[in-house]
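**Student:** Predicted structure and sequence below. I'll ask about it afterward.
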Amino acid sequence: MSSVPSSSQPEDRERCDVLIVGGGINGCGIARDLAGRGFKVVLCEKDDLAAHTSSSSTKLIHGGLRYLEYYEFSLVRKALQEREVLLKSAPHIMWPLRFVMPHDPAQRPAWMIRIGLFMYDHLARREVLPPSRGIDLREHVAGAALKKEFKRGFVYSDGWVDDARLVVLNAIDARERGAQVLTRTRCTSALREAGGWNVTLEGPEGRRELRARAVVNAAGPWAESFLRGVARPAAGEALATKSLRLVKGSHIVVPRIFTHAHAYIFQNPDKRIIFAIPYQDSFTLIGTTDIEIEGDDPGAAKISQDEIDYLCVQASRYFAKPITKADVVWTYSGVRPLLDDASGDPSAVTRDYLLESNTGAAPLLSVWGGKITTFRKLAEDAADEVARMLGEARPAWTEGAFLAGGDLSPWIGAASRPDADFERFVDALHARYPWLGGALGRRLARAYGTRVEKIIGDARSMADLGEQVAPGLYESELRYLQREEWATSGQDVLWRRSKLGLHLTPQARAQVDEWMRTHAAPAAQQRKEAPLAAQP
């Protein structure tokens, strides 16, 4: 562990109001909210943004229908309230999705499902999403891919999100409101003293010494270990009071099973559920599992053969065409940091969050648990609490605010429905740049929204976008990702900023990686943030 100068040494440290440790959805969401309230914020992330849990979700904006069985009414209502707030904030990376639930009489009875869906429809106000209803699978488009034994079902609404891009958009907004976002930068020591924290950061530019008035621990699966190993309390204090249960959720991706736009939710004999979701046009995403894990490195979690078999078997209970492990083209696993509530079944552990304040010598806020759907509300609650601890209450602002690239009105005029607005935006993009091509234009619109202008710039033809490094991927986009989105490797580009890795050959993926290596900008040039002031 790096040594930290004591408070008796010369105060030549950089300073900030709040240091946030963790560059997942919660950390970036909190950084955005606090920066928007005028606080001087630094966020550090030891790897890439969304490198772990936040890019490994089932990619749903949902209330959590199954949580009703565990009487998590408050969590479900909170998540349902957030669905449409989020859909309106970034219609390029989020959109409504209809889910089909085939009825299996051996599982939950139909009357129970009807009651659950009625509650799901009415626990929060809906303006965009249509209500649930019963369907005849012999006539509905979603029935064709299923076994003939499934004749009845239900359909309801939730939403889809590009989870890794959601993290990046929050980080961009945080930076544009004055925050420093430091990736590949590890917090190696945080010493709590009267009136503040003395912090050491280790990153591409070497060591940085920082003085922060408050620290937010948003390290996700590493939140407990941060308190027990990195954060150093003042004399007589204890920082770690909670425990996490680390639950691995794994997913498989297979070639497209169905061509319609609906997703499926399947009930399993073990009382769990899995989803089958249209993914990246050519694929179907199936997940997830719930496996409790132990160990010192949550980032090393990988799918097991048992999990692959489980997902294949459960999906094959419903689909007419069986799914085998030979069909699997990609897998990913994420570790959910769930607050230990003594539940025996990992599936029953609450997905709600807890914010733990510790004022002591200097403010510390630890984020325990949470889910991607409630990240904005979590960030708002966290910013309220940090502001309270610092004695500088400032109003919340993110409800109703757009995320980076999400305000389409300069292109399309007044907004109507998020999904319809996006299609109008695609039409406007093609009208402005007819040479761009339909597939490329739609992909860029989906990923970047109105920030696509930062990629196209003054280009008047495809040749002006630079070399085509891989099919559909041009130098102008790669330069943008380096300059604006903290991308430093092919992995960052192909599996987090996009999912182009699914569509490219190994040779093409290697070409992207090589381009990123040979065109890497020095870390100091990639940083767009203004330097912090030294302590007077």
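**Tutor:** Yes, it's here.

**Student:** contacts and neighbour counts: CA atoms only from here.
**Tutor:** Fine.

**Student:** Now do the contacts for the residue nearest the centre of the chain.
**Tutor:** The chain has D163 as the residue nearest its centroid, 3.5 Å off, counting by C-alpha atoms, centre = their mean. Going by C-alpha atoms under 8 Å, 6 or more residues apart in numbering, D163 touches S54, S55, S56, S57, K59, I372.

**Student:** top of these by neighbour count?
**Tutor:** Counting neighbours by other C-alpha atoms under 10 Å, S54 comes out on top of the contacts of D163 with 26 neighbours.

**Student:** Chain neighbours aside, what residue packs nearest to that one?
**Tutor:** Leaving aside its chain neighbours, S54 sits nearest to G24 (5.5 Å; criterion: C-alpha to C-alpha, 6 or more residues apart in numbering).

**Student:** And for E514?
**Tutor:** Using C-alpha to C-alpha, 6+ apart, the closest residue to E514 is G490 (7.6 Å).

**Student:** now that neighbour: how far from P506?
**Tutor:** 12 Å (C-alpha to C-alpha, to the nearest Å).

**Student:** same thing with K59?
**Tutor:** From K59 across to P506, the span is 25 Å (C-alpha to C-alpha).

**Student:** same check, this time on E484
**Tutor:** 26 Å.

**Student:** ok so, going back, name the nearest of the contacts of D163 relative to G441.
**Tutor:** The shortest approach to G441 among the contacts of D163 belongs to K59, at 22.7 Å (C-alpha to C-alpha).

**Student:** Make sure the residue nearest to E514 is actually in contact with H519.
**Tutor:** No: using C-alpha atoms under 8 Å as the test, G490 is too far from H519 to be in contact (11.5 Å).

**Student:** Please identify which of those two sits among more neighbours.
**Tutor:** Per other C-alpha under 10 Å, whichever of G490 and H519 has more neighbours is G490, with 21 against 12.

**Student:** could you list every residue that touches the more buried one?
**Tutor:** Counting by C-alpha under 8 Å, 6+ apart, G490 has contacts R509, A510, V512, D513, E514, M516.

**Student:** A further structure is provided below for comparison with the first:
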Amino acid sequence: MAVAQKGMEAAATGTLECDVLVVGGGINGAGIARDAAGRGLSVVLCEKDDLAAHTSSASTKLIHGGLRYLEYYEFGLVRKALIEREVLLRSAPHIMWPMRFVMPHAQGQRPAWLIRAGLFLYDMLAKRQILPASSGIDLARHVAGQPLKPIFKRGFVYSDGWVDDARLVVLNAIDAAEKGAKIHTQTRCTALAREGEGWLATLQHASGKQMTVRARSVVNAAGPWTAQFLQQAAPGAQRRHLRLIKGSHIVVKRLFAHDHAYIFQHPDGRIVFAIPYEHDFTLIGTTDLDYHGDSGKVEIDDEEISYLCELSSYYFSKPIVPADVVWTYAGVRPLVEDAAADAKAVTRDYRFELERDGAPLLSVFGGKITTFRKLAEEAVDLLAPVLGNTRPAWTAKACLPGGDVFGSTPQNRSVREFGQFVQGLQREYAWLPAQLVARYARAYGTRIHALLDGRDGVAAMGEEIASGLYAVEVDYLRRHEWAVSAADILWRRSKLGLHLPRETAGKLDAWLLQHRLA
């Protein structure tokens, strides 16, 4: 009898059986669950909070090679990330898209020839089919020069990509679930021990309900909690150390009208981005600080806000002050400890630790959003043979849910012609406001048809709980995307929290309580 069949039968008695138990519902855990399920392994994933509740929703929202990592000779990491940019863009053109970045040249910092050489290397390290090459620009004539101080005469422009990081996690979890994985959010792994040739785990939901999981292997993808979880699973052994780096961001009202982003160099060597965000805003970040506090309670401090405002004000004509900040977020990146003295220099590459002394335990250390798919592929490449699974890697040529815009396989056309896809949807659903259809297209891609299935008018959308947020979407998010709270819906499944009044969260939580799912 197949493990998946036994797992289904065992679920009725409160016990699940699986090939792989994944602990952690961030991008690494969700990516590994997806890859493993797609190779025919039975998977259970547990996350103590919401999907992407911590580090994976606190990024700078970039799919990028990491231009500044060239300074630290991380050529392998940069090349890997540069290759992944276009793989990811093709797989999910609804939640990712190309973006041009402008780097104003500041006197007294890196010389122009060195920047140009670095950008040339950045262009050449990996083949590009979608993203244009870098070039020098005259800021007096280029649109990106308009919001900058007139002292900045010269600059450079290059390509990378933007991503809705939290939705990326959710889409991986959806794909994993559709391939048979069991996804349990709000569920903590409270006990784990080797038993015979496998693992015996106790999972406890926030409601207090418990279930037992018998797993042939465990993947520790707990992010900032990786080392703690490893100590729980196999106490006493010598472990790889994590270095927790805090990254904080601020959001202000829109500072410029064009669609380019900026990359600013600070005299201390740090890099800060200013990125068009949610149409009406500009996202500025990030900081790089060692962090020693509670990983579940990470917040920006006043000094970081001032730092980001001051650096931005050095470049923009209009000064930015803390009073301009409309929202902030911060997260802790669990990076592999190395010899770097400065937080900004710590490697963003990842490492694995596979224990085969008894039932296998694979721990994931480090990583970045851009390389998550490759990380997941390499993780399953390590683990699958130990479990007797020899199916090949598959995610490089697969769309994420909703990304099959012009067919079931990833295409450059899906990236280049996404605007035409949106226009087609606006014609098809002409009874909805065009702006709302565009938001649905960006959030759900082709899954918009599942969201609006059976609807033929605004009246069929259900109650408008808040401006532009209808009951049909809230129910879809609860039924298909594991959303349970206003924070899940307003800040991770969407960024509607930026656009709606503050009291919306309380109103939505009350609505969710009143309208429980059957």
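**Tutor:** Structure received. Please read these numbers as outputs of a predicted model, since none were measured by experiment.

**Student:** Just confirm Q435 of structure 2 is within a strand.
**Tutor:** No: counting by DSSP: H, G, I helix; E, B strand; the rest coil, Q435 of structure 2 falls outside a strand, being helix.

**Student:** what sits against the equivalent of it over in structure 1?
**Tutor:** Structural alignment places Q435 of structure 2 opposite A439 in structure 1 (criterion: TM-score structural alignment). With contacts defined as C-alpha under 8 Å, 6+ apart, A439 of structure 1 is in contact with no residue.

**Student:** In structure 2, what range does stretch 266-273 of structure 1 match?
**Tutor:** Under the alignment (TM-score structural alignment), stretch 266-273 of structure 1 falls on residues 264-271 in structure 2.

**Student:** Which positions in that stretch come out as buried?
**Tutor:** F264, Q265, I271 (16 or more other C-alpha atoms under 10 Å).

**Student:** What segments of the stretch 151-300 of structure 2 are strands?
**Tutor:** Applying DSSP state E, counting those that start in this stretch to the stretch 151-300 of structure 2 gives strands spanning 154-163, 182-184, 187-195, 198-205, 210-220, 242-253, 261-265, 271-277, 281-285, 289-290.

**Student:** Look up how far F226 of structure 1 lies from S366 of structure 1.
**Tutor:** From S366 of structure 1 over to F226 of structure 1 the distance is 10 Å, taken as C-alpha to C-alpha.

**Student:** Between the two, point out the one with more neighbours.
**Tutor:** The neighbour comparison of S366 of structure 1 against F226 (other C-alpha under 10 Å) goes to S366, with 26 against 23.

**Student:** Return the residue of structure 2 aligned against the more buried one.
**Tutor:** By TM-score structural alignment, S366 of structure 1 lines up with S363 in structure 2.

**Student:** And S225 of structure 1, by the same measure?
**Tutor:** By TM-score structural alignment, S225 of structure 1 lines up with Q228 in structure 2.

**Student:** What about its match, how many residues nearby?
**Tutor:** Q228 of structure 2 has 12 nearby residues by other C-alpha under 10 Å.

**Student:** tell me the contacts of it?
**Tutor:** By C-alpha under 8 Å, 6+ apart, no residues touch Q228 of structure 2.

**Student:** before we move on, what about A339 of structure 2?
**Tutor:** So A339 of structure 2 contacts V346 (C-alpha under 8 Å, 6+ apart).

**Student:** a markdown table for the strands of the stretch 151-300 of structure 2, including distance to D123 of structure 2?
**Tutor:** Shown next, in a markdown table, are the strands of the stretch 151-300 of structure 2 (distance: least, C-alpha to C-alpha, whole Å):
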| stretch | distance to D123 of structure 2 |
| --- | --- |
| strand 154-163 | 8 |
| strand 182-184 | 39 |
| strand 187-195 | 43 |
| strand 198-205 | 46 |
| strand 210-220 | 35 |
| strand 242-253 | 27 |
| strand 261-265 | 17 |
| strand 271-277 | 19 |
| strand 281-285 | 24 |
| strand 289-290 | 29 |
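
**Student:** closest one to Y315 of structure 2 among these?
**Tutor:** Between the strands of the stretch 151-300 of structure 2, strand 261-265 lies closest to Y315 of structure 2; by C-alpha to C-alpha that is 7.7 Å.

**Student:** ok, the aligned partner of C187 of structure 1 in structure 2 to C46 of structure 2 distance?
**Tutor:** Counting by TM-score structural alignment, C187 of structure 1 corresponds to C189 in structure 2. Counting by C-alpha to C-alpha, the separation of C189 of structure 2 from C46 of structure 2 is 7 Å.
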